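Q: whatever this is, show me its structure:
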Amino acid sequence: MDSRRKDRREARLKQEIEKYRASNPKITEQFADLKRKLVDLSAQEWESIPEIGDYSLRNKKKRFESFVPVPDTLLEKARQEQEHVTALDPKSRAAGGTETPWAQTPVTDLTAVGEGRGTVLSLKLDRLSDSVSGLTVVDPKGYLTDLKSMKITSDAEISDIKKARLLLKSVTQTNPKHPPGWIAAARLEEVAGKLQVARQLIQRGCEECPTNEDVWLEACRLASPDEAKAVIARGVKAIPNSVKLWLQAAKLEMSDLNKSRVLRKGLEHIPDSVRLWKAVVELANEEDARLLLHRAVECCPLHVELWLALARLETYDQAKKVLNKAREKLPKEPAIWITAAKLEEANGNTQSVNKVIERSIRTLQREGLDIDREAWLKEAEAAERAGSVLTCQAIVKNTIGIGVDDEDRKRTWVADAEECKKRGSIETARAIYAHALSVFVSKKSIWLKAAQLEKSHGTKDSLYNLLRKAVTYNPRAEVLWLMSAKEKWLAGDVPAARAILQEAYASLPNSEEIWLAAFKLEFENNEPERARILLSKARERGGTERVWMKSAIVERELGNVDEERKLLEEGLKLFPSFFKLWLMLGQMEDRLGHGAKAKEVYENALKHCPSCIPLWLSLANLEEKINGLSKSRAVLTMARKKNPATPELWLAAVRAELRHGNKKEADALLAKALQECPTSGILWAAAIEMVPRPQRKAKSSDAIKRCDHDPHVIAAVAKLFWHDRKVDKARSWLNRAVTLSPDIGDFWALYYKFELQHGNADTQKDVLQRCVAAEPKHGERWQAITKAVENSHLSVEALLKKAVVALGQEENPNAADP
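A: Prediction:
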């Protein structure tokens, strides 16, 4: 009901306020009309206005003034207020509101308190001073350190300490033979700052619990450096078999000689302590360490680390004897066998390494020990890190197949090798692939994986040798032949690459890939006649459309227009649905200036390939060049009807309108395009660039929501950051674009141009190397540059620099918007 009446109540209140203001106007409102007339006053009239004076009645009355002397009481009170108070009233209220008890002899003289504090401070300074020949010297550093070490304890902490002290006192009294109680009590006093009390408590704990090593260790910790040795000596006397106490006693000694003496004394009482033996061996020189380890393995024969340490210190023959004794004592210890294999490898007995590992597996299995494949692979990696490559290979060879089903071997071994590769264990991965290839000789995928490993981490020779083996065992695998030839070509050995491809012909006489690889080898090395002969043979053998296309490319580069046209026409008779031949023929006619013929070619092509977008775009561009925008617009409209939801066609239409200054038509087309293709990155990128500068941020936000991982959108956002001089963000987004789509050369050109402007030599070199490694093939501007006849043999680096120059001829990203 209240909410329903609220509107009426507010309206009524508003009417009452207006009525009141109408009946009681403010003074400013009463004189508003007069104030408005002040505008018409002249300067003389303003100056003639008289100054206002004080016309109040109180000034007109005659004030009666009288003067009388100040009374003595007032003067006495003023004197008392001005003097310093040096005493406290015994009856004064304390801060808590209670009277000070009379029984506690209150301090009533504040002057005495101040003098007492000065006396105490002077005594402290005298105690810290050193009087030398009448001069008093105070160490300011020590004095300040002493002041810093003072602990200010709150009331709450004091209360907690008192409770804990009472509790621990009860513990130590009711159960004095309980060591943790004494330790806790001593540590409480240490925290409270009463170190002497803590030492006394822990001393009582040592007396009550003389056989507990923790109490003695705590007493040693709390004792002063001079007394610590005496404390630990009493502890060792009370518990001569405590390893911790002997190690602590050795730690308190300063020189290695004294430490060694203490540890040897401990070994007299505890000869089977491995920790003491390790500690004393670490302090000894090589000769003494060998003697000590001989004694150590006698006292601790079941500890493998002592045996292995002794074997490392001995000569080859003695080390073999030591390891044989260790095997007798520890027949189930794999580390001894692995050390033996490493020993053989270190002494050049390469044949014995594999035998030792084989024998170790058999012996351990005979002893009933389960061979853990994962653990042995880790041992192989450890052997690789130690430099024992043969031992690593032998371990892999003999253990990689244990516990793996036959049908799972290939998948499991490849996975193992990839994991080792990730961890940086290249030799282990290489050994796994070698074993896998010995089992699966004809598996092309394993050969490719192994070749990839050699390419990344091996040498050129090792890669070539591996590929030679691969093609020997798999003569029908054309990818291995091609990879082998390409590696030789990249190494600069063109005759060897040519020889490999000739071998490939013999194995695969009908392989089109081999023929095209041979053509590319000759074509890229400026041997057009050889390339022409190869393609002619390939056509005679019934080559596919790619052979005809490559043949036409060769003739185009050589400038043989008639031969090029003849090849293209023959190829189209055989392969009328291959759009690239149509495109090449139309581009050739356009290049020669035969616009009508080119248009006829494109129209014929679209009858055979109505869904080919490049053909539609080429025809639209040709119509725009010959007959203007209206004809081009009609072609693109027809293309969109036959190929709906195609972003490239919409983008071409938008750009055509922009080229002719029709901004409104372009915006309308782009809006329709985004309705039909809402997740198209190229359309959203165009939308970001077309909107006015203030709206680009909002538009880019919408684009990222629609297609977050599209490289075109990411590159457009990077341009925005570039405009705003946000260098780090622009670099990050450009890097993301080339990472998402390394095959698009336009992004690499944009990234390289950015680094040329804002980066240094290192960043520019990094982008250049990454682009060369990626070998981009696509991109609107990139393809226009790479497909040009004059650029047919240029390297990726040269093409990238040409693309940057082409970008520079367009709008500069840092230029202001028109």
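Q: contacts, neighbours, all on C-alpha from now
A: Will do.
Q: tally up the residues packed near L807, please.
A: L807 has 17 neighbours, counted by other Cα atoms under 10 Å.
Q: how close does it get to K787?
A: Note on L807: its distance to K787, by Cα to Cα, to the nearest Å, is 17 Å.
Q: now Q200
A: Distance, Q200 to K787, by Cα to Cα: 93 Å.
Q: the two: which is more packed in?
A: Neighbours were counted for Q200 and for K787 using other Cα under 10 Å; Q200 has more, 15 against 10.
Q: what helix or strand is the more buried one on?
A: Assigned by DSSP states H and E, Q200 falls within helix 195-208.
Q: and that helix, how far out from the chain middle?
A: Centroid displacement of helix 195-208 relative to its chain, using Cα atoms, centre = their mean, to the nearest Å, is 53 Å.
Q: what does that helix contact?
A: 176-177, 179, 182-183, 185-190, 212, 215-216, 218-219, 222-223 (Cα atoms under 8 Å, 6 or more residues apart in numbering).
Q: in it, which residues are buried?
A: Buried residues in helix 195-208, defined by neighbour count with 16 or more other Cα atoms under 10 Å: 195, 197-199, 201-206, 208.
Q: ends of stretch 398-415, how far apart?
A: Length of stretch 398-415, first residue to last, Cα to Cα: 18 Å.
Q: same thing with stretch 668-683?
A: 13 Å.
Q: any buried residues in that stretch, and which?
A: 669-670, 673-674, 677-683.
Q: quick one: the helices in the stretch 701-818 of the chain?
A: For the stretch 701-818 of the chain, the helices defined by DSSP state H, counting those that start in this stretch cover 711-723, 727-740, 745-758, 761-774, 780-786, 796-809.
Q: what angle separates the third one from helix 727-740?
A: Read that as helix 745-758. Angle of helix 745-758 versus helix 727-740, following axes from the mean of the first three to the mean of the last three Cα atoms, to 10 degrees, is 160 degrees.
Q: let's see this one next to it:
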Amino acid sequence: MAASQSFVNRKKKSFLGLSAPLGYVPGLGRGATGFTTRSDIGPARDADDVDDKHLSKKAKTDDDDDDDLNDSNYDEFSGYGGSLCAKDPYEEDDAEADAIYEAVDKRMDERRKERREKRLKDEILKYRQERPKIQQQFADLKRGLAEVSNDQWLNLPEVGDARNKRQRNPMAEKFTPVPDSAFARAVSAGDKNTTIDPKDQKYGGIATPFPGDMTPGFNTPAGDIDMKKIGEARNTLMDIKLTQVSDSVSGQTVVDPKGYLTDLQSMIPAGGGSGDLSDVKKARLLLKSVRETNPKHPPAWIASARLEEVTGKLQTARNIIMKGTEQCPKSEDVWLEAARLMPADQAKAVVAQAVRNLPQSVRVWMMAAQLEKDARSKKRVFRKALEQVPNSVRLWKAAVELENEEDARIMLTRSVECCPTSVELWLALARLESYENARKVLNKARQCIPTDRTIWINAAKLEEAHNSFSMVEKIIERAMVSLKSNMVEIKREQWIKDAEECEASQSVKTCHAIISAVIGNGVDDEDRKHTWIEDAEACTSHGAIETARAIYAHALSQLPNKKGIWMRAAYFEREHGTRESLEGLLVRATQSCPKAEILWLMFAKSKWMADDVSAARKVLSDAFQANPNSEEIWLAAVKLESENSEYTRARKLLARARTNAPTARVFMKSVKLEWCLGDLQEAVKLCDEALGHYNTFAKLWMMRGQLEEKMGNDDRARDCYTNGTVKCPRAIPLWILLSRLEERKGNTTKARSILEKARLKNPKIDLLWLEAIRVERRVNPTNTIAENLLAKSLQDCPNSGLLYAEAIFMESRQQRKARSVDALKRCEHDPHVLLACSKLFWTERKMTKAKEWFERTVKLDPDNGDSWATYYKFCVMHLNEEDARKIMLRCVSAEPKHGELWCMTSKDVNNWKLKTEEILPIVTDLIAVPH
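A: Okay, the predicted model is just below:
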């Protein structure tokens, strides 16, 4: 017994049942590694803190009594009555650091706000363009419903199930949703049950028509419907829908958290009851907390007042802002807001208090002046303000505007003494002074502000206004020297803009002087030509004609042997200048560049257009001396004589040209002249002679064949065209003329073979494909051969606007719009496609759109006469005479040379002397009205 008792005492240790000491790790001495979990350490604490389980029960009880964390002791803004953070050390240094970090974050956010909001708007716009609404996608189809007739409406088939009936199981389960009226009646009847019998007819007969079946999802063990689960399911479904609406593609919310508050500015409710009351209450509580936390913060008072103003509580807003003036008496924003909210009679008293607290505030004085009604009171306010703030340019300018000219001059004299660095005040004083005094004023201004260029420019404009033109260039030159000595950078773009402004103010001499002084600044010698031409074109696009003229004049003075500059200057004068200025420029141009044929031709044409034929002959005579063997000058002389019915002189000139400067074009013009004059035999003779020398010139073969057709020799014409295709296989018009000759003779099969042979020798030529398509349409408009050829042609020439334009009107009316969209995707900037789209809008009676597309067409290719003729016909039929006359003038100015119908008309022998304004109506009559 004693032995057993000693055994028990030996086994029982004194530490058994006690908790382990702090930091104890079992087995640490034998190489074990200890670890600690969150449950061991609890919330953040130091390593030396005593574990909670070592605390006495009394200590825990005391702590629990100190912090009452019940819900009744919780406030939405101030937290628990015994704050959980009350024991945390939060000193003034921490508060200051938090304020600094907050200010930095706010500043960084403001710097990126505009860029971020712009990027957000661009992303939203791009998203809406890529994924338009269903309403936008079907807009064209909805417009097309206007063309549906009543019979078509009545014959619309009923909507039904198009599946095979044998695949449908008539005995399948059918589901009937529970109507909301059943739940409403249950509530109104005071039913206390949470479930209903699905077969109960009291609730509208919601049982399914098949025995034993019940609505899926509503089956319970008792066969009833659990209405609580139905409500939870509806809430879940609503949450899912709201989440989908608020998220964009890729699941990211499209609302920018940084720019959200700024976007809300456009959503401020206009009345007191139009906003969300809960949001207003939250905002009011937040602003109240800010005011109470930091009553010296002006934006809090202003925001609180504006919130009350927006919600319609104007008196409350006034009371709040007046309290703000008491708390922030040195904030001009608060005072200005108070004056704005107050009535007119009380606002003056508020501004008076503001002036007493802030006598140096310019904005407060300006508000005080605005509240005054008559000019006399305003003057008095401004004079008091200038006594307090004599160096304010804004106050001086506002005060001077109220005075008459004499008093304004006196005040400006005083203002430049108080504000000697204000350029505006100096210039205003100079405008009111006499010529001599204005010069003295500007001299003083230059001494006070030696780095400002506008003073020098105004001094030059002053001299020009008093006809002292010699001083203008001197002043601008001195300005350059003075500004450079004061380390001012001379920027060409800035000075060119100043020159444009001088031109706008009718100071042309100053404009020219500025251009001469700065146009070469910082430009390398090898880049001068291109840079100056670009500058002149930019000024022309801005409407600064004199500035561009000055740039061209300076460029020509520095580079007199550059033909390109002379040509640009001549085109500029022809468009924006007078005939005298153009001819004066061309005189100097022909002297500086006598080998430039185009300058001589422009000079002669200018004289000819002015009906001065003798002067035009004199110009061409001088051109012959400078360029004795020039083909262009010979042909220009021939055209001059033939247009003025001097046919004998024209024939002699052509004969001399064939001797002195024999070229294929000279022979062609000789044949053309004899043909136009009716001497076909002489024309054939000259043509044969020309083909003996130039048998690879395709136009001679074409003229030879057309002469034979004119004389009725179709077989000889066929031989000429055939020989021409052998000598000139790349001449597409020759193949087309030969094909049309065979077609007129009734040999349609041979015409097809000729075009096919031409396509083999000239692949990927859209004109040959187009002619083949038109041959088939002329033979039989209803067959499908033309459509097959069109499909092949678009495969061979996928970017041909000519073929796409033909394809649009080969479709039915319902398919034309789709074809036009495809054409625009392939050939967006092709004039033929744009013209076809214009005619398509014309057929749809969309006159405004048709006019816009006609404008795009003629601007894109003004050399296409068919576009001008179609546009002119549209204006004649659907617009007024004034619009049609403008189109004719624009066409005459453009002088078109191309277009299928235009070339056929202008190159007709019977129309060889007609001008553009005479050819346009003829081509217009040939244009078919689209249908």
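Q: where does the TM-score land?
A: The TM-score (TM-score structural alignment, normalised by the length of structure 1) is 0.75; 670 aligned residues with a Cα RMSD of 3.1 Å.
Q: now distance to G348 of structure 1 too, for the helices of the stretch 701-818 of structure 1, in CSV please.
A: Listed next are the helices of the stretch 701-818 of structure 1 as CSV, based on distance: least, Cα to Cα, whole Å:
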stretch, distance to G348 of structure 1
helix 711-723, 56
helix 727-740, 48
helix 745-758, 52
helix 761-774, 41
helix 780-786, 56
helix 796-809, 48
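Q: quick one, which of those helices is nearest to I446 of structure 1?
A: Proximity to I446 of structure 1 (Cα to Cα) singles out helix 761-774 among those, at 23.2 Å.
Q: in structure 2, what stretch matches the closest one?
A: Counting by TM-score structural alignment, helix 761-774 of structure 1 pairs with residues 881-894 of structure 2.
Q: the matching stretch: average distance to aligned residues in structure 1?
A: By mean Cα distance after the TM-score superposition for structure 1, the fitted stretch 881-894 of structure 2 averages 2.5 Å away from its aligned residues in structure 1.
Q: show me the contacts for L267 of structure 1.
A: Contacts of L267 of structure 1 by Cα under 8 Å, 6+ apart are 273, 276-277.
Q: which residue in structure 2 lines up with E527 of structure 1?
A: Match for E527 of structure 1 (TM-score structural alignment): E646.
Q: quickly note the distance from that match to K639 of structure 2.
A: For E646 of structure 2 relative to K639 of structure 2 (Cα to Cα), the value is 10 Å.
Q: pick out whichever of these two has more residues nearby.
A: With neighbours defined as other Cα under 10 Å, E646 of structure 2 and K639 compare such that K639 has more, 17 against 13.
Q: mind checking the SS state of the more buried one?
A: At K639 of structure 2 the chain is in helix, as set by DSSP: H, G, I helix; E, B strand; the rest coil.
Q: surely it and R651 touch.
A: No - contact criterion Cα atoms under 8 Å: K639 of structure 2 and R651 do not qualify, at 10.6 Å.
Q: what about the aligned residue in structure 1 for A615 of structure 2, helix or strand, and which?
A: Counting by TM-score structural alignment, A615 of structure 2 corresponds to A496 in structure 1. Taking DSSP H and E as the criterion, A496 of structure 1 maps to helix 494-507.
Q: quick one: residues contacting the counterpart of L467 of structure 1 in structure 2.
A: Aligned by TM-score structural alignment, L467 of structure 1 pairs with L586 of structure 2. Neighbour list for L586 of structure 2: 570, 599-600, 602-603 [criterion: Cα under 8 Å, 6+ apart].
Q: one more: E309 of structure 2?
A: E309 of structure 2 sits next to 316-317 when contact means Cα under 8 Å, 6+ apart.
Q: relative to G275 of structure 2, how far out is it?
A: Distance of E309 of structure 2 to G275 of structure 2, given as Cα to Cα: 13 Å.
Q: try L154 of structure 2
A: Distance from L154 of structure 2 to G275 of structure 2, by Cα to Cα: 48 Å.
Q: more neighbours, those two?
A: Set L154 of structure 2 next to G275 and count neighbours by other Cα under 10 Å: G275 wins out with 15 against 8.
Q: related to what we said a few turns ago, farthest pair within the contacts of L586 of structure 2?
A: Across those (Cα to Cα), the longest gap, 11.3 Å, separates A570 and W600.
Q: the two: who's more crowded?
A: Applying other Cα under 10 Å to A570 of structure 2 and W600 shows that W600 carries more neighbours, namely 29 against 24.
Q: which SS class is that one?
A: helix.
Q: and it? What does it align with in structure 1?
A: Aligned partner of W600 of structure 2 by TM-score structural alignment: W481.
Q: equivalent analysis for I754 of structure 2, please.
A: I754 of structure 2 maps onto V635 in structure 1, by TM-score structural alignment.
Q: so which of the buried residues of stretch 668-683 of structure 1 sit within helices?
A: Among the buried residues of stretch 668-683 of structure 1, DSSP state H puts 669-670, 673-674, 681-683 in helices.
Q: now the buried residues of stretch 668-683 of structure 1 as CSV including distance to H294 of structure 1?
A: Output for the buried residues of stretch 668-683 of structure 1, formatted as CSV (distance: Cα to Cα, whole Å):
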residue, distance to H294 of structure 1
L669, 91
L670, 88
A673, 86
L674, 84
C677, 82
P678, 80
T679, 77
S680, 77
G681, 75
I682, 77
L683, 80
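Q: tally of neighbours for L34 of structure 1?
A: By other Cα under 10 Å, 10 other residues sit near L34 of structure 1.
Q: so it: helix, strand or coil?
A: Recorded secondary structure, L34 of structure 1: helix (three-state DSSP).
Q: now which residue in structure 2 aligns to it?
A: With TM-score structural alignment as the criterion, L34 of structure 1 has no equivalent in structure 2.
Q: just the strands in structure 1 please.
A: Shown for structure 1, the strands assigned by DSSP state E span residues 129-132, 135-138.
Q: show me what contacts I475 of structure 2?
A: Counting by Cα under 8 Å, 6+ apart, I475 of structure 2 has contacts 456, 459-460.
Q: so how far is R116 of structure 2 from the spatially most central residue of structure 2?
A: Nearest residue to the geometric centre of structure 2 (Cα atoms, centre = their mean): D122, 11.8 Å. According to Cα to Cα, D122 of structure 2 and R116 of structure 2 sit 10 Å apart.
Q: highest neighbour count among the contacts of L267 of structure 1?
A: W277 (25 neighbours).
Q: nearest residue to whichever residue in structure 2 pairs up with that residue other than its sequence neighbours?
A: Matched across to structure 2, W277 of structure 1 falls on W396, judged by TM-score structural alignment. Distances taken as Cα to Cα, 6 or more residues apart in numbering put S415 closest to W396 of structure 2, at 6.5 Å, once the chain neighbours are dropped.
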